[in-house]
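[1] Got a sequence here, can you model it:
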Amino acid sequence: MTDALPTYALWLIAAMAFLGYVLGSVPFGLLLTNLAGAGDLRKIGSGNIGATNVLRTGRKDLAAATLALDAAKGMLAVVTAWIMTPPDFSDYTSTVAAIAAVIGHCYPIFLGFRGGKGVATGLGVMLALSPLTGLAGCAVWLGVARLTRISSAGALSAFIAMPVVILALYGFSFQTSPKPLATVLISLLVLARHHENIGRILSGTEPRVGEKKR
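    Sure thing, here's the model as predicted:
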C-alpha cells in the first residue's frame, strides 16, 4: 500500500462510505413491525429500532428477522466495498464502509438520525471484516446474554472483547491494517450508545430478556 492514495481511490472510499451509511440506515425492525401490524416500534418499550426492542412486541419471529437483516446489511456493506475496489486498498474501503454502516444504523437519515445501538450491524460488519473476531464477538454475546439473561450485558461484553481479539490477530500497530482501528471505533460507538444500559446494569435495574423495560 503506497503512502498516498490515488484520487480515484479517495472517490471510491467516499462512495463506499456513502453506500455503507445508506445500507446501515435501513430500519428493518421498524419496517418489519409495521408490515406485520405489531405497531410503531418507536412507541414500544425503549423505542429502539433493534431486535431486542422488537422482542418486546411478543413476536420472536420478527425479532429474529430483525437481528438477521441488521447483521446482513452490515455484512453487505463490507463485502460490496471489498468486491468493488482493487485489492491494494480494499481493506481501506471495506473498513470505512463498516464504520459508516454502524453509524447509519445508529443515526439513520430516514428516521431523523434517531436509530438503534449498533449491536447486530456491528457484529455483521465484524463477521465480514474479520470472521474470527466476529465469531468471537458472537460467542461472547450469546454466552454472557444466556448466563445473565441481560441482552445489553452480552452486547457490551462482545464489543469489549472484539478489539482485544483483533489486536491479538493483527498486532498493536494500526499501520499494519486499518481493521483494528475500525474495530475500536465501532466498539466505542456501540458502548457509547449503551450508556443508559450501563447505568441500569450498575444499579441493578436493567431488564432481563423477557421482562418489560422498567
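[2] When you work out contacts or count neighbours from here on, use the C-alpha atoms and nothing else.
    Will do.
[3] Just give me how far the helix ranked longest in the chain sits from the chain centre.
    Looking across the chain with DSSP state H, the single longest helix is helix 60-84. Helix 60-84 has its C-alpha centroid displaced from the chain centroid by 9 Å (C-alpha atoms, centre = their mean, to the nearest Å).
[4] Please generate a structure for the following sequence too, so the two can be compared:
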Amino acid sequence: MIIALLLIAYFLGSLAWSVWIGRWMFGIDLREHGSGNAGATNAFRVLGKQAGTLVLVLDVLKGFAAVKLIHLLPADQQSVIAMLGLGFLAVFGHLFPIYVGFRGGKGIATLLGVVIALHSGAALLAMGVFVAFLLATRIVSVSSMAAALSLPLWLIYRFKEPSEVLIIFSFAIALLVLITHRKNIVRLLRGEENKVKLKRKRAED
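    Presented below is the predicted three-dimensional model:
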C-alpha cells in the first residue's frame, strides 16, 4: 500500500500545471519563455497575475495532497518518515514530471504545500520570511532561499520540534532549494537577477 501511495505522490507532483495552463490558455510552452522555468514565478512573469496565481495554488495543493495521502494507510503505519517520503516524491515529480518530458520547475510552491501539511506553524513563519525578503529585495529567488534556510531554525528554536527526522528533512529542504537555485545565485553575484514589480507605476497624465 505504501509503495502505491508513493507512486501516486509522484504522479501528483508531476501534474505540470504551469506547462498545461500555458498551452491551454495562451498556446505557448512556458519553458520556452521568460526564465525557462516551469514554475509559478515564471508563470507570473510570462502568463500574468491570474494564471500565475492559479499555477501557484495548484502547485501548493498537489504537495499538500501528496502528504495527506498518509491518511489512506492504517493508523499504525502512519509515521513522519512515511509522510516525508510522500512529500519527497511529490517534489521529485515536480522537478522531473513524467507527463511533460521530465522538464519541470524548481519545486518551491510544491515544497511549500508539503511543509504546510507537515508543520503548518513553521510553514507560516517561513512564508513570512519570504514576504519580508521580497518586500526588501524584490527578488523571488533570494526570498525563496531565505524562507527555506529559515525553516529548520523555526522548527528548532521556535517550536522545539521533537522529531529529529523532520529537522533533518528541513535542512535537506534548505540544501535542495540552494541547489535548484544555483543559476540564480550566479546571476545574483553578477548583479543580473531579475526583480519583480510590486507596485504599478502611476499612469502619466
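[5] I'd like to know which elements the longest helix of the first structure is packed against.
    Counting contacts by 3 or more C-alpha pairs under 8 Å, 6 or more residues apart in numbering; DSSP states H and E, helix 60-84 of the first structure is packed against helix 7-25, helix 28-35, helix 51-55, helix 90-106, helix 119-129.
[6] how about the last one, aligned to which bit of the second structure?
    Spelled out, it's helix 119-129 of the first structure. The aligned range for helix 119-129 of the first structure in the second structure is 108-118, by TM-score structural alignment.
[7] returning to what we had before: I'd like to check the angle between the longest helix of the first structure and helix 7-25, please.
    Helix 60-84 of the first structure and helix 7-25 are oriented at 180 degrees to each other (axes from the mean of the first three to the mean of the last three C-alpha atoms, to 10 degrees).
[8] centroid residue for the first structure?
    residue 122 (2.0 Å; C-alpha atoms, centre = their mean).
[9] For it, which non-adjacent residue is closest in space?
    Of all residues not flanking residue 122 of the first structure in the chain, residue 102 sits nearest, at 5.9 Å (C-alpha to C-alpha, 6 or more residues apart in numbering).
[10] Aligned against the second structure, show me the partner of that neighbour.
    Per TM-score structural alignment, residue 102 of the first structure is aligned with residue 91.
[11] The residue nearest to the centre of the first structure against residue 71, yeah?
    Yes. Under the criterion of C-alpha atoms under 8 Å, residue 122 of the first structure makes contact with residue 71 at 7.2 Å.
[12] Test my guess that the match of residue 102 of the first structure contacts residue 111.
    Yes. With contacts counted by C-alpha under 8 Å, residue 91 of the second structure reaches residue 111, the gap being 6.1 Å.
[13] Now for the two: what residues contact both?
    residue 63 (C-alpha atoms under 8 Å, 6 or more residues apart in numbering).
[14] Give me the residues contacting the longest helix of the first structure.
    Helix 60-84 of the first structure has contacts (C-alpha under 8 Å, 6+ apart) with 16, 19-20, 23-24, 28-29, 32-33, 50-55, 90-91, 93-95, 97-98, 101-102, 120-129.
[15] Thank you, goodbye.
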